[in-house]
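> Sharing a model prediction with you, sequence too.
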Amino acid sequence: MTDKSAAIAAPAAQDTRGKEEAVGNVSRAVPNSGVTAWLQVLGAFCLYFNTWGLLSTFGSFQAYYETELLAANTAFEVSTIGSLQSFVLVFLGFLAGPLYDAGYARHLLVAGSALIVVGTICQSFCSTLWQLLLAQGLCIGIGCGALAVLSVAIPSLWFTTRLPIANGIAGIGSGLGG
């Protein structure tokens, strides 16, 4: 019997605390609890808060833009800001996922956080549609796109059996952020 067939035939361990997870040739214990693991969930909560939560607030921005800042523009033109931001966030998963897998999680975290902060600051100085497209649509969208993959991936590194509750707690951040 080969190693692979023995591993398939072996019954699953009932004790999930400290369950071994093999990735390539590296094996590590998945804690399923502990302060560090729950702090990771808190971090994922904050990432959801600042990505999907921020994205879901665009309706408030659009109402302000249509009545005050960009009153000369049509509702369609103003909505392109939020559409661009949404598209960039979702599309960047295509690029951010492989970067995360290659070990660049901290780089994504730093770059995404910096882009959201810079985009928000630039947004406060904007007075025309094209400026908001660049600041909010592109800059904040790219920042959110870099962080969104992390919010989904981080809890799965720390939980196996408690993963649904960990993802649920982290996911609440998107609703509270909105």
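Noted; the coordinates are in hand. Numbers count the residues shown, from 1 in each chain.
> switch to C-alpha atoms for all contacts and neighbour counts from now on
Noted.
> Check the gap between Tyr40 and Gly119 for me.
One thing to correct before we go on: residue 40 is Gln, not Tyr. Look at Gln40 and Gly119: by C-alpha to C-alpha, to the nearest Å, they are 26 Å apart.
> hang on, I meant Glu21
Relative to Gly119, Glu21 is positioned 39 Å away (criterion: C-alpha to C-alpha).
> next one: Cys144
From Cys144 to Gly119 the distance is 11 Å (C-alpha to C-alpha).
> rewinding a little: with neighbour numbers in mind, choose between Glu21 and Gly119.
Higher neighbour count among Glu21 and Gly119: Gly119, with 22 against 13, using other C-alpha atoms under 10 Å.
> let's bring in a second one:
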Amino acid sequence: MSTLLKDNKELSSTITESKAIYTYSYHVEDKSDDARSDCMSQSTYAKGGNESEEKCLSADDGGYGWLVVFGAFMGVFTIYGVTNICFVGGVFTPISNLLESVLGARRTLLIATILISGGCLAAGSATEVWQLYLALSICFGMGFSIMIMVTSKTVPLWFNRRKGTAMGIVASSGGLGGLILPFGITSLNSSLGASWYGTKGNIEFVKEKTLPTKRAIINPCDVLRLSLLRDTNFIIWSLAASLQVSYMNMLFYFLPSYATHIGLDTMKGSALISVTSATTFVGRLFVGALADYAGNLNMCILFNVVTSLASFFIWTFAYNFVGLLMFAITYGFFGGCYLALVAPIVRTVLGPERFASGFALMSFIVAPAYAGPSIASALENVIPIEPFLVFKLYTGITAFASAVAVLILKLRIKRQLWAKI
């Protein structure tokens, strides 16, 4: 009898272990299937076939994806470091998407490189103002739009868990370029003249070879999918993004003038811009990494709230260099989160299937918001209050309004205040 009981216990133990092993295997396979499904849903924009599946599955937050990040980082570094024409670039979004749908990402980036290089060459040789408009606004602006659109849509496709980190690295290059390149450009302009500027774009041919050939859009008719305008969450995010864009570059336009207004010399004003660029570089790295752990929408809300508070309570009362330095550090770190979070948030709101078309449409909608500094300047001229107070209030109000809009969007997606989204 005791031997029989012992055999039964051993049999029960074996069955239990088998169930545990089966259960574990089931969950692992299920998790793998989910990852495969999510990954393949991201690659539905690709050319298709087994090759796309293998590439997607092998690009699980590493490997070739980091080369994509490096190529995008270098492209954005040179573009944002030299000039900022985002308004014009956003207008050319439909052309960018149409080219990508027909030619694929690599060929489209090659066209962007040619346009950027050609625009720089033409600008360096311009003798009339209208020639600068054609060179920078049309030629360079179109290349700018193509470069930013393709890299912003391509990078998230190579990552599942670290999309925020990857986009944070890419977006941070704008701050780094704004910090480093002006010093070199000033020296080169003094020694070689403005015409040297045209040679800058040639480096793009090398570094963009690292980007994949995934196509973001299959049907050219989906260049701007207007049906997305019926999606309430998409509209809310477009509004929040527009508010962020409208204040994002405010400090770079007016901080040197404000420094001169309160009695500081021009060197200190330039130093404040350099500090802002440096902290923007660091801040975008941090917000991307933090977003992977705490959620993209959560970080967007937090960084906008801090930017708003800094504008109201630091910039408003900053009448000396120390006060402005504190504000430049705070604003630089928290105020530039948009470029690091915009692509992951669009993917969160619309899903991977509608991400490419949604990102294009949102960029087109947001483009006029880059005129925010001009709007604030116009208000400054008509409202009879303390000089530069309009810029301070405009920045604080738009940042806070953006945080509120993102909070509403988060609660619509999931009615839990502390949920990771």
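Alright, I've got the coordinates. Because the structure is predicted, anything quoted here is derived from the model rather than measured.
> Overlay them and tell me the TM-score.
The TM-score (TM-score structural alignment, normalised by the length of structure 1) is 0.68; 151 aligned residues with a C-alpha RMSD of 3.1 Å.
> And the residue nearest the centre of structure 2?
The centre of structure 2 sits closest to Leu339, judged by C-alpha atoms, centre = their mean, with a distance of 2.7 Å.
> What is the equivalent residue in structure 1 for Ala112 of structure 2?
For Ala112 of structure 2, there is no aligned residue in structure 1 (criterion: TM-score structural alignment).
> Please say which position in structure 2 Gly143 of structure 1 maps to.
Gly143 of structure 1 maps onto Phe334 in structure 2, by TM-score structural alignment.
> An error on my part: the question was meant for Leu95 of structure 1.
Structural correspondence for Leu95 of structure 1 with respect to structure 2 (TM-score structural alignment): Phe286.
> element containing the closest residue to its match other than its chain neighbours, please.
Here the nearest residue to Phe286 of structure 2 in space, its sequence neighbours aside, is Gly168; by C-alpha to C-alpha, 6 or more residues apart in numbering that works out to 7.3 Å. Using DSSP states H and E, Gly168 of structure 2 falls within helix 163-192.
> Would you mark the buried spots in that helix?
By neighbour count on 16 or more other C-alpha atoms under 10 Å, the buried set for helix 163-192 of structure 2 is 163-180, 185.
> Ok, stretch 94-104 of structure 1 next?
In terms of neighbour count (16+ other C-alpha under 10 Å), stretch 94-104 of structure 1 has its buried residues at 96-97, 99-100.
> which among these gets closest to Gly82 of structure 1?
Ala96 (20.4 Å; C-alpha to C-alpha).
> what sits against the closest one?
108, 145-146, 149 (C-alpha atoms under 8 Å, 6 or more residues apart in numbering).
> the helices in the stretch 201-350 of structure 2, which residues?
204-207, 232-248, 250-261, 266-294, 296-310, 321-334, 337-350 (DSSP state H, counting those that start in this stretch).
> Name the residues that touch the third one?
Contacts with helix 250-261 of structure 2, where a contact means C-alpha under 8 Å, 6+ apart, come from 265-266, 268-270, 272-273, 321, 324, 372-373, 388, 391, 395.
> How about that helix, which residues are buried there?
For helix 250-261 of structure 2, by 16+ other C-alpha under 10 Å, it's 250-252, 254-259.
> ok so, going back, roughly how far apart are the match of Gly143 of structure 1 and Phe281 of structure 2?
Taking C-alpha to C-alpha, one finds Phe334 of structure 2 at 10 Å from Phe281 of structure 2.
> With Glu53 of structure 2 instead?
For Glu53 of structure 2, the distance to Phe281 of structure 2 - C-alpha to C-alpha - is 34 Å.
> higher neighbour count, the two?
Per other C-alpha under 10 Å, whichever of Glu53 of structure 2 and Phe281 has more neighbours is Phe281, with 26 against 19.
> Much appreciated, bye for now.
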